[in-house]
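A.B. asks: Kindly generate the corresponding structure for this input.
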Amino acid sequence: MLVDNGVNGDSRVQKTARSAADAGWDVVLLGRSPGGVAQSWRLGEAEVRLLAMPAPLARRRHEFRRAWLRWPLAYPPSGIAAHRQQAVRAWQADLAVRAAKLAVADPSTPRLGLSRRVLQAEQVAAKVTRTWVSGRYWMLTRARTRRRFRNPWDRAYTKFWQTVKGDGAWRRLEPGLWDYELAYGPVVDELRPDLIHANDFRMLGVAARAKIRAAAQGREIKVVWDAHEFLPGLKPWQDNARWLPAHRAHEREYAPYADAVMTVSDGLAELLRREHGLTSMPDVVLNAPAADHGELVPDAPAPDLRALCGVGPDVPLLVYSGAAAKQRGLDIMVDALPQLPGVHVALVVNKPAGPYVTGVLARAARLGVADRVHALPYVAHWQVVPFLSGADAGAIPIHHWPNHEIALITKFFEYSHARLPMVVSDVKTMAGTVRSTGQGEVFRAEDVTDYVRAVKAVLADPARYRAAYDRPGLLESWTWEAQAEVLDAVYRRLLPGRPGPTPPGTHPAPAVDPAADWPAVGAGT
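C.D. replies: Reported below is the predicted structural model:
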């Protein structure tokens, strides 16, 4: 299995590896080490290896050059700017100590007045130098950040390579994709797998190229492409006209090498079928939580959500769980609080101290509701459902983006298993499901007034919405155990005749990486 992240935090990938190993497959999961140092541990019966991945090709050539015409006084992008800035700060720190020594010096000290005048002159010189260094550093920063790939030259450059090389244009437009190949490819070849499960678009190319090399050696590798999101529906990374065309070209080049495609929803399956002319519909493996995680860490019960928020059992509490970003709509949960007296909001997010969440909390302070907004970190993925169950309702206030419209995302299933009434924006798939099941209320995305209406309705009669979960078979179909059966069926379709599940105790006892914090949410959040 291949994934382009550090595994921790990607619950779909963790569950996929673990359940495949439980079904008898010999699983090695390769990920990218976030610290640049190789790591390994066991995830149940699966082996996890995080690879060190240098990424020099991810830097554009202009990042190595000086912008002489636009910022003539900027430092060269060689690292000298940080060195000069730190040197001036050290100089000023030394001057401060010398000033303190002179302040307490004996008045009879020889040449004391001269020493003070020299010190004053140096202080002025240091201040001028710091201003000069700061200005040049600022110009370097502007030269880096103001360079965008949406100007006419970059659009022409993108169009030229698309015309000349077709789907091979990604090699010029996004050469950083080769960094993944050079880190993962040799390890995959060494493992000599029968099947590669490639998670998302970057890993598709790594898997396909390994399949091609194996074929040249007389070996067959089956490739399963697990598409977590619809690439054309993604917001382009940075302000970059090259990113999306390059990655779409890369995906189109290697999609034909997939022997099976799976994805997270029926809607995305149909989009992938049309986008790549697939002869059959991709298999759907939902981002559902496991009903039984086994004895992963038996002495680690879920923390108490209300205790962390400092609220009692009678305080109305709304929860949001997942990645924090503007398009996730967390702002509306804060903007509504002045109209929801006594209601508290818990934001269980990947970066509770990150810039976006800090901005949300500052917004709450300006509205006078800071004491009712609580930013909390992720919990272990097996703790998510009991942790969230402490709330009165779960919110999914995401904005209208193509990928938001087509899937039941991870938090939807987690809220469901926590039996939480939901307040969801009117994105197509989730809104339709909530309306059909009666498990919550739908509001118009980014409409504070309609959001307040939906929250009040849910909090006024939560039992009515919780009753939806009593429908026979509903929650059972939304479990990872049900999805794991689909996953195993795909593998066995591609590799028939393989042995069944391995009897318990025939593998080494799983060792848990002590540095792994097992955060909660992953693909599709």
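
A.B. asks: from here on, contacts and neighbour counts on C-alpha atoms
C.D. replies: Fine.

A.B. asks: As a check, name the ranges of all helices in the stretch 301-450 of the chain.
C.D. replies: Along the stretch 301-450 of the chain, the stretches classed as helices by DSSP state H, counting those that start in this stretch are 305-309, 330-335, 355-366, 384-388, 402-405, 410-417, 428-437, 448-460.

A.B. asks: Show me which positions of the third one end up buried.
C.D. replies: When you say that, I think you mean helix 355-366. Along helix 355-366, the positions that meet the burial threshold by neighbour count (16 or more other C-alpha atoms under 10 Å) are 356, 357, 360, 361, 363, 364.

A.B. asks: Same check on the last one?
C.D. replies: In terms of neighbour count (16+ other C-alpha under 10 Å), helix 448-460 has its buried residues at 448, 450, 451, 452, 453, 454, 455, 456, 458, 459.

A.B. asks: one more to put side by side:
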Amino acid sequence: MDRDGAVDAPGARGRVVMLVDNGVHGDSRVQKAARSAAEAGWEVILLGRSPVGQPSSWRLGPAEVRLIPMPDPLARRRHEFRRAWLRWPLAYPPSGVAAHRAQWVKAWQADLRVREAGLTIAARQGRAGRGLATRRAALRAERVAAQLLRRWVSFRYWQLTRARKGRKFRSPWDRAYTLFWQAVQGDGAWRRLEPGLWDYELAFGPVVDELKPDLIHANDFRMLGVGARAKIRAAAAGREVRLVWDAHEFLPGVQPWQDNVRWLPAHRAHEREFAPYADAVVTVSPALAELLRDEHGLAEPPAVVLNAPALDHAPADHPEPLPDLRARCGVGPDVPLLVYSGIAAPKRGIGIMVEALPRLPGTHVALVVNKPDSPYVAGLRARAAELGVADRVHVLPFVAHWQVVPFLSGASAGVIPIQHWPNHEIALITKFFEYSHARLPLIVSDVRTMAETVRETGQGEVFRAEDVADYVRAVEVVLADPARYRAAYDRPGLLENWTWAAQAEVLDGVYRRLLPGRAPSAPAPSGDVQSSVGASA
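C.D. replies: You can find the predicted model right below:
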């Protein structure tokens, strides 16, 4: 839909294939981008990775979502296929035989139990006959043998597990290996250092080619290569395809996801190789836009599309009532309730919310997280029990992205306790905008961009990251006068610029610039994209 309310027929403006390296569920940015682009008249097909190894599809408004199975044999290293003879000489070979042997021993023991039970019944009924003692002795001997074999199999299985876990890519050899391939192949070294990136190409590349898009929207660094290679193949076939790279993070500032010195150099090389093929770059914050311009020598900063909430994406025919945060926590309207909504991980700093509860009598915490049953969350629950505050910690699962704002609005304040990591310093993250539209007073750690914004708007208090005492101070100040902080949202234009509708206009402007012959059905409004970016930042 354009600013004057006109809607193009689905697909009237061209075909857009969006790529994302996850299962789409839980990724509100790609969901919002796909739906808003489709509503603006583009034919949008969003391709994601199936988490269950089976294809599936559904619709996000007019947009189509397809999840593609992605085998990942190249993500496994060669050592995983070999036996570690020197370090773990008795380990089973990594061929699957260990699981087979363990299951076989369990089956033998199960059979022995049934046979022993049969003898007991026969003896009770007088049907055992001669040789009962001999048969029982034979079964006892089998039971001892099965138990000894089970211990032997378990030991060898344990050695295999240790062999798999023991190999880390952080040794001097791994550093030398990385430096060697960087020297020999330059940015092409990722092919040796992180060959698993080819698994994405082999799964998604043929699908993209078959769809013959006019524009590819590649989300983040893994899918950049998939989109760039598809653009190259299309050009060879005589078709022009435009590529938009949506950079969600600054890769040099990402904490490596594996204990692997090869991971970051490989992914940075991959990104550098294919970034020049992007016809336009968009990203999540002005600070990240400047970093990307410097990192890749871009002619101009990327357009900024903030991770703002979509307030108008609720299904028209959704029959269920909106979830109520306080009802799910079992607390009344007058109970102080602090909410955290987002990924549960140590670097998100949410442990401080539990540690502070003994100093905040009567205050409750709601953790709305992606994995409520994860080991990390279980650790938070255990710590709450140690502190005697388990009854004041409530762990809840995610709700649909269009339900988030009304769901969170039941809290007394929203907390963002993230720690100091490079990518945490440079953006207003999704939950910042969700809390804002829920008109919550904010309690944020002193990461640079969010702290500066909160101090400028007056919508909350800032505390020193990982400092429990300072966090308690900020909570007490906010809870003493929440109306003061909620009043900040009455500032004209503040929340209006922090909506997905405003960001969708920026994204559509990027598409229009790349495909100028695909104008919307109503005349485009005056004003350039960069002015919208500045207002929304």
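
A.B. asks: ok so, going back, closest to residue 295 of structure 1 out of the helices of the stretch 301-450 of structure 1?
C.D. replies: Checking the helices of the stretch 301-450 of structure 1 against residue 295 of structure 1 by C-alpha to C-alpha gives helix 384-388 as the closest, at 15.2 Å.

A.B. asks: Give me the mean distance between that closest one and structure 2.
C.D. replies: Plainly put, helix 384-388 of structure 1 ends up 0.5 Å away from its match in structure 2 on average once the two are laid over each other (mean C-alpha distance after the TM-score superposition for structure 1).

A.B. asks: what span of structure 2 lines up against that helix?
C.D. replies: Mapped onto structure 2 with TM-score structural alignment as the criterion, helix 384-388 of structure 1 occupies residues 404-408.

A.B. asks: which residues does residue 366 of structure 2 contact?
C.D. replies: By C-alpha atoms under 8 Å, 6 or more residues apart in numbering, the contact list for residue 366 of structure 2 reads 329, 337, 338, 339, 340, 393, 394, 395, 396.

A.B. asks: swap the cut-off to 7 Å and go again
C.D. replies: Neighbour list for residue 366 of structure 2: 337, 338, 339, 340, 393, 394, 395 [criterion: C-alpha atoms under 7 Å, 6 or more residues apart in numbering].

A.B. asks: cool, and residue 224 of structure 1?
C.D. replies: Taking C-alpha under 7 Å, 6+ apart as the definition of contact, the neighbours of residue 224 of structure 1 are 196, 197, 198, 258, 259, 260, 261.

A.B. asks: Which helix or which strand is home to it?
C.D. replies: Of the helices and strands defined by DSSP states H and E, residue 224 of structure 1 is found in strand 222-227.

A.B. asks: To what extent does that strand diverge from structure 2 after superposition?
C.D. replies: Mean deviation of strand 222-227 of structure 1 relative to structure 2 after superposition (mean C-alpha distance after the TM-score superposition for structure 1): 0.5 Å.

A.B. asks: Residue 407 of structure 2 contacts residue 327, correct?
C.D. replies: No: no contact is recorded between residue 407 of structure 2 and residue 327 when judged using C-alpha atoms under 7 Å, the distance being 10.4 Å.

A.B. asks: Give me the more crowded residue out of these two.
C.D. replies: Neighbour tally, residue 407 of structure 2 and residue 327, criterion other C-alpha atoms under 10 Å: the higher count belongs to residue 407, 18 against 11.

A.B. asks: returning to what we had before: mapped onto structure 2, which of the contacts of residue 224 of structure 1 are still contacts?
C.D. replies: When you map the contacts of residue 224 of structure 1 onto structure 2 and apply both residues aligned by TM-score structural alignment, their matches' C-alpha atoms under 7 Å, the shared contacts are 196, 197, 198, 258, 259, 260, 261.

A.B. asks: closest to residue 165 of structure 1 among those?
C.D. replies: Within the set of those, residue 258 lies nearest residue 165 of structure 1; the separation is 22.0 Å, counting by C-alpha to C-alpha.

A.B. asks: chain center to stretch 202-217 of structure 2: distance?
C.D. replies: 23 Å (C-alpha atoms, centre = their mean, to the nearest Å).

A.B. asks: Now do the buried residues in that stretch.
C.D. replies: Of the residues in stretch 202-217 of structure 2, those with enough neighbours to count as buried (16+ other C-alpha under 10 Å) are 203, 204, 205, 208, 212, 213, 214, 215, 216, 217.

A.B. asks: Return the member of these nearest to residue 362 of structure 2.
C.D. replies: After measuring these against residue 362 of structure 2 - C-alpha to C-alpha - the closest member comes out as residue 217, at 47.8 Å.

A.B. asks: what helix or strand does that closest one sit in?
C.D. replies: strand 215-219.

A.B. asks: Give me the range in structure 1 that that strand lines up against.
C.D. replies: The aligned range for strand 215-219 of structure 2 in structure 1 is 195-199, by TM-score structural alignment.

A.B. asks: average offset between that stretch and structure 2?
C.D. replies: Between stretch 195-199 of structure 1 and its aligned stretch in structure 2, the superposed structures give an average distance of 0.6 Å (mean C-alpha distance after the TM-score superposition for structure 1).

A.B. asks: returning to what we had before: adding distance to residue 293 of structure 1, write the contacts of residue 224 of structure 1 out as a markdown table.
C.D. replies: Listed next are the contacts of residue 224 of structure 1 as a markdown table, based on distance: C-alpha to C-alpha, whole Å:
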| residue | distance to residue 293 of structure 1 |
| --- | --- |
| 196 | 25 |
| 197 | 22 |
| 198 | 24 |
| 258 | 30 |
| 259 | 30 |
| 260 | 27 |
| 261 | 26 |
